[in-house]
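Enquirer: could you look at this predicted model? Sequence included:
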Amino acid sequence: MAAALRDLAETDVREPIPATALLAALQTPPFVLVPGTFNTRDLGLLQPGTGIRPGFIFRTGGLEALARSADGQATLREALHVRRIFDLRSREEHARFVDPALEGVEGVWLGDEGHGAAEENPMLDLDLFVDGQGEGGYIAMYMDVLDKYRGTFREVLASVRDRPDEAIMFHCTAGRDRTGVLAGLLETLAGYDAETVRTDFLLSRIGTEVAREHLLGFARKYSKGSAGNGDSSTSFDEAPGFLNLVSLRGVCWDAFVEAVGMKFGGFEGYAINVLGFSEEDLVTIKKNLTEGP
């Protein structure tokens, strides 16, 4: 399953993944084929028999193309039975590409998240990604996600607690960073081992390949620093830190998890002390993640 894709997921982002290998990977669990989407995965297929139950929690990238795909919409509703879609994007992203309205599917986007001016200028400081493999930049970026999007994270966990019979999906623009942090939270609460959680993080290298050039352009637009400055022509060599920013490496995820442990006492501590859930709530959330209603 997911472990079989690990080597391909470590393909250098500067090199395209061969088409034949990519097609085979996207047809391998945990990936799920939904026309009009990319980087779509069932978190219950990461390691069958343990962790999240299949068909309950899905992650994906931006859904703007789904509006043009009747087949994709039908797959979401009738095959995957998704009933709620959580949007982890900024006001600017959401306004530019509004999620399609799907009959029988509730869209959840908390537009007041992001804290005003900081959200209107979501530039990433490349200087934070220069040292090592970019661990410091990833810690800063992902801790910011835990802060900015805590309202949506709270809504997702509440949905798991209160609506265990309703499959959910969540996404950002690439389905990589903001989506990856939320996925890691859910996977950890469900009891997946660290290697499985790390592997799911890395699988976005495969899932975003179909949109690689577009997403690299997005990263260039929102990068600043000693050589970035939001220049859409920024190259890997010209901007120190840019390669680390757009690469996915296990050491960066591990550094973030360690930081979560130091600041919150782990993801459970974050759920209790930041999101406001009780220990009893977490017992219910964990049960609903792993067992059907």
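Expert: Yes, it's here.
Enquirer: please count neighbours and contacts with C-alpha atoms only from this point.
Expert: OK.
Enquirer: what residues are up against the residue nearest in space to the middle of the chain?
Expert: Of all residues in the chain, the one closest to the mean position by CA atoms, centre = their mean is residue 179, 1.8 Å from it. Going by CA atoms under 8 Å, 6 or more residues apart in numbering, residue 179 touches 59-60, 88, 170-172.
Enquirer: this is the other structure I want to compare:
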Amino acid sequence: MFIYNRLIALEGAHNVRDLGGYRTAGGNSTRWRSILRGDALHDLSAADIEALLGHGLATVIDLRNAHEIAAQANPFVGHDRVRYHNTPVFSALAPVEMMAEASLSFDMGDRYCQAIDKCRPAIAEVLNIIAEAPDGAVLFHCSAGKDRTGVIAALLLANAGVDETTIIEDYALTATISGPLIARLRQRALDRGMSSTLIDIVLASEPRSMRQALDHIRLHYGSVPDYLRLLGVDEAQVSRLKARLS
């Protein structure tokens, strides 16, 4: 039997990984090389791009905003074998510095909860793109592959029947596999004048942050499938999202 690696080793990205291989409530496992999550792709080498194409990559969804893309262009824009989409997921939120100033106990879980409430049109658009994507692997990504990417990954895994403990573990993997990436992002934040205390909060992948987001969905929306329906993701699309990981 072929053995898949969750982390896809690339020269120019550090957090591109597979949502396959997770046990579901039905006793099966999520499908490998169907949906990938990742960090920024601007430094991918030609060999990296060929490697991703070799894994079946057919759709890329960039969750970053226009400013981020202008600074670090996506190599799949205009690619002849990959469909590229840009949906900035957190654009409806205040800058993280403002959110931190407004709360003495700010945690990234607070930001995820706000995104779940305030970024529903963008989240719905991303999920619809995935549901309607052509055959082949879908890769969605942001800058670190942790926050915007983490929220979308959690929704997809929960909808596929993966338990919350596993979803939280998947979220927390960034902290253990992305040391060089986190170090680089930390230095960039310091250069922008962000406080080291806030940087530590923003770049952390604390399990409690994703737990807070999942609890928020359960408390305010009932379940992830209920939340998806509220977004306007219809039953057929909910089923297609689940089938992509089945």
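Expert: Alright, I've got the coordinates. Note that the coordinates shown come from a computational prediction; the quantities given were computed from them, not determined experimentally.
Enquirer: TM value for the aligned chains?
Expert: The TM-score (TM-score structural alignment, normalised by the length of the second structure) is 0.84; 239 aligned residues with a CA RMSD of 2.8 Å.
Enquirer: tell me how many other residues surround residue 206 of the first structure.
Expert: Applying other CA atoms under 10 Å, we find 26 residues neighbouring residue 206 of the first structure.
Enquirer: next: the one 5 residues further on.
Expert: Residue 211 of the first structure sits with 13 neighbouring residues when counted by other CA under 10 Å.
Enquirer: trace it over to the second structure, please.
Expert: If you follow residue 211 of the first structure across to the second structure using TM-score structural alignment, you land on residue 181.
Enquirer: ok, and the contacts of residue 179 of the first structure in the second structure?
Expert: For the contacts of residue 179 of the first structure, the aligned pairs still in contact in the second structure (both residues aligned by TM-score structural alignment, their matches' CA atoms under 8 Å) are 59-60, 88, 170-172.
Enquirer: what is the nearest of these to residue 138 of the first structure?
Expert: Set against residue 138 of the first structure, the nearest of those by CA to CA is residue 172 (16.7 Å).
Enquirer: in TSV, list the contacts of residue 179 of the first structure along with secondary structure.
Expert: Rendered in TSV, the data for the contacts of residue 179 of the first structure read as follows (DSSP: H, G, I helix; E, B strand; the rest coil):
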residue	secondary structure
59	strand
60	strand
88	coil
170	strand
171	strand
172	coil
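Enquirer: where do the helices sit along the stretch 151-293 of the first structure?
Expert: Assigned by DSSP state H, counting those that start in this stretch, the helices in the stretch 151-293 of the first structure fall at 178-189, 194-202, 204-207, 212-221, 242-246, 250-264, 267-273, 279-290.
Enquirer: give me the contacts around the last one.
Expert: Read it as helix 279-290 of the first structure. For helix 279-290 of the first structure, contacts defined as CA under 8 Å, 6+ apart pick out 50-53, 56, 157, 160-161, 164, 189-190, 268, 272.
Enquirer: at 6 Å what do you get?
Expert: 51-53, 160-161, 164, 189-190 (CA atoms under 6 Å, 6 or more residues apart in numbering).
Enquirer: returning to what we had before: quick check: closest non-adjacent residue to the match of residue 211 of the first structure.
Expert: residue 14 (6.3 Å; CA to CA, 6 or more residues apart in numbering).
Enquirer: just residue 43 of the second structure next, same as before
Expert: Nearest non-adjacent residue to residue 43 of the second structure, counting by CA to CA, 6+ apart: residue 12, 4.5 Å away.
Enquirer: which residue in the first structure aligns with the one you found?
Expert: Checking TM-score structural alignment: residue 12 of the second structure goes with residue 36.
Enquirer: likewise residue 211 of the second structure?
Expert: Match for residue 211 of the second structure (TM-score structural alignment): residue 254.
Enquirer: picking up where we left off before, residue in the second structure matching the residue nearest to the centre of the first structure?
Expert: Match for residue 179 of the first structure (TM-score structural alignment): residue 149.
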